[in-house]
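[1] What follows is a predicted protein model with its sequence.
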Amino acid sequence: MKKGIHPKNYRLVAFKDMSSEEIFLCRSTAETKDQIEIDNVKYPLIKIEISSSSHPFYIGKMRFVDSAGRVDKFLTKYKNYGKI
């Protein structure tokens, strides 16, 4: 492998699935301003909308996930489309 091409800030990061509230730790270089404390240790926090704990393929059932009112925003934007 080439030397000097890998990022220096590779560290443990907490990922939180916002639909199932599950938190898991993984190594990442992703930047974030949020933090969370797990077992008296502070980790950078990345909020995600869907993961294996909430994806229909993995849990075996459909779940409606509307992040930040996107469906409502779409419906209000296109409610008069096609009307005369």
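    That came in fine, so what should we check first? Residues are numbered from 1 along each chain as shown.
[2] drop to CA atoms for contacts and neighbour counts, all remaining ones
    Will do.
[3] Enumerate every residue touching the residue nearest in space to the middle of the chain.
    In the chain, the centroid-proximal residue (Cα atoms, centre = their mean) is residue 48; its distance is 0.7 Å. Counting by Cα atoms under 8 Å, 6 or more residues apart in numbering, residue 48 makes contact with 15-18.
[4] Just the buried ones from the residues you listed?
    For those, a neighbour count by 16 or more other Cα atoms under 10 Å gives the buried set as 15-18.
[5] here's the one I want to compare it with:
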Amino acid sequence: MQQDKHPEYQAVVFRDRSAGYAFLTRSTATSDQTIAWDDGETYPVVDVEISSESHPFYTGKARTVDSEGRVARFERRYGAGEGQNPDTSD
């Protein structure tokens, strides 16, 4: 690894203000703001808009796509393969 080309890893707190959640990890992100953590140390804090605590996929609030409704709408628009029945062999 070449010297002086890679950013320095450090302990950083990422804070999701919308969920009231923060976690400590190692990152190359930097910030001028700091926060006192549970262990008594002070770490830089980076505010994020979405984390696993507020993302719809992880919270179970994700919308599901109605794929059956999409197929039915496609068949109504373009026909259900009129004249072709895949169940019968000619």
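    Perfect, thanks for sending it. Note that the structure is predicted; figures quoted are calculated from it, not measured.
[6] Would you pull the TM-score for this pair?
    The TM-score (TM-score structural alignment, normalised by the length of the first structure) is 0.64; 60 aligned residues with a Cα RMSD of 1.4 Å.
[7] Export the contacts of residue 48 of the first structure as TSV, with columns for secondary structure.
    TSV is the format used below for the contacts of residue 48 of the first structure (DSSP: H, G, I helix; E, B strand; the rest coil):
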residue	secondary structure
15	strand
16	strand
17	strand
18	coil
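[8] Make JSON lines from those and add distance to residue 33 of the first structure to it.
    Formatted as JSON lines, these follow (distance: Cα to Cα, whole Å):
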{"residue": "15", "distance to residue 33 of the first structure": "13"}
{"residue": "16", "distance to residue 33 of the first structure": "14"}
{"residue": "17", "distance to residue 33 of the first structure": "17"}
{"residue": "18", "distance to residue 33 of the first structure": "17"}
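[9] Go through those and name the one nearest residue 53 of the first structure.
    Among the contacts of residue 48 of the first structure, residue 17 lies closest to residue 53 of the first structure (Cα to Cα), at 7.7 Å.
[10] Near residue 1 of the second structure, how many other residues are there?
    5 (other Cα atoms under 10 Å).
[11] so how far is the longest helix belonging to the second structure off the chain centroid?
    Ordering each helix of the second structure by length in residues (DSSP state H) puts helix 67-78 first. In terms of Cα atoms, centre = their mean, to the nearest Å, the centre of helix 67-78 of the second structure is set 29 Å apart from its chain centre.
[12] Kindly name the residues of the first structure that line up with that helix.
    Using TM-score structural alignment, helix 67-78 of the second structure lines up with nothing in the first structure.
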